[in-house]
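A.B. asks: have a look; sequence and predicted model below, questions after that.
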Amino acid sequence: MPIPYRLLFFLDNATTSIIEIKRLDLPDEPDRGKVYAWLLFDKASQALTKLDFVAMNSQPEAEERQFAQGQLRFSLREATFQPAASPADDEALLVCPPTDLPPALAAAVDTYLQAL
């Protein structure tokens, strides 16, 4: 049985998707790290990686999230992910409506959630 979740953010380009999800099966869970997850999906390898949250900053013009794997900055229309391992390799993404995920990404999320 699939674990229910809500898609909060969906950032996408030709090679990568970055999403934030909120699990809906843990309503009274005090640990936000168990309820919310940022996930990076590599389209070529079909690999899904959980981004390890470090900090966030909200500004009127953009949101910022710091992860162990890199830094994400996004506005209402566009985003940039700067990997920690190669800071010069910024990745530009578009902010997409948080609606249905592409089938391969949805399957990867379901597999990830089932493995928890």
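C.D. replies: Here it is on my side, so go on.
A.B. asks: please make it C-alpha for all contacts and neighbour counts, starting now.
C.D. replies: OK.
A.B. asks: spatially central residue for this protein, please.
C.D. replies: For the chain, the residue nearest the mean C-alpha position is I19 (2.6 Å; CA atoms, centre = their mean).
A.B. asks: give me every residue that touches that one.
C.D. replies: 7-11, 38-40 (CA atoms under 8 Å, 6 or more residues apart in numbering).
A.B. asks: below is structure B, check it against A:
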Amino acid sequence: MKTSMVNPLESLYFLESADFYLVEIKRNDLDEQAPISDKFKWLKIEKHALAITELTFSSMDSSLEIEERYFKEGFLKFNKEDGTFIEKYNLAQYALQNRSNEELPNELWILIKAMLIKTAV
């Protein structure tokens, strides 16, 4: 019997500002009954420190042209080319480039896997 190796993580959205990346990751290694909040994760990755913060997802809105995501930490609005992330209380706004059609850099995959996938020893 052949077993197919499924990639445990999949990048759904990949946005970049001058200071950080915003990435939505889908976990394919979880049971079908796992909560949706465990299967889909939005991560903010600081470029210089390579530190990852998980954003706390609240809700979303989607249309043919515009995607919107609401988090405890702020608001994200983007289209196929670019977007804006507004921190909570409008403390700062960041212009983003949508790079979702590109592969995530390998160094980001390494960080994300180390954070999300716990290896049994």
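C.D. replies: Now that the structure is in, tell me what you want to look at. Everything numeric here is computed off the predicted structure, so don't read it as measured data.
A.B. asks: so where in the first structure does the longest helix anywhere in the second structure end up aligned?
C.D. replies: Scanning the second structure for the longest helix, with DSSP state H as the assignment, gives helix 106-116. With TM-score structural alignment applied, helix 106-116 of the second structure matches the range 103-113 in the first structure.
A.B. asks: so how far does the matching stretch sit from its counterpart in the second structure?
C.D. replies: Here stretch 103-113 of the first structure, set against the second structure after superposition, deviates by a mean of 1.4 Å using mean CA distance after the TM-score superposition for the first structure.
A.B. asks: whichever of the contacts of I19 of the first structure end up buried, select them in ChimeraX.
C.D. replies: Listed next is the ChimeraX selection for buried residues among these, using 16 or more other CA atoms under 10 Å:
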select :7,9,10,11,38,39,40
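A.B. asks: out of the contacts of I19 of the first structure, which is nearest to L26 of the first structure?
C.D. replies: L7 (15.1 Å; CA to CA).
A.B. asks: hang on, isn't the closest one packed against E20?
C.D. replies: Yes: between L7 of the first structure and E20 there is a contact at 6.2 Å, judged by CA atoms under 8 Å.
A.B. asks: re the thing from before, what's the matching residue for the residue nearest to the centre of the first structure over in the second structure?
C.D. replies: Looks like I19 of the first structure aligns to V23 there (TM-score structural alignment).
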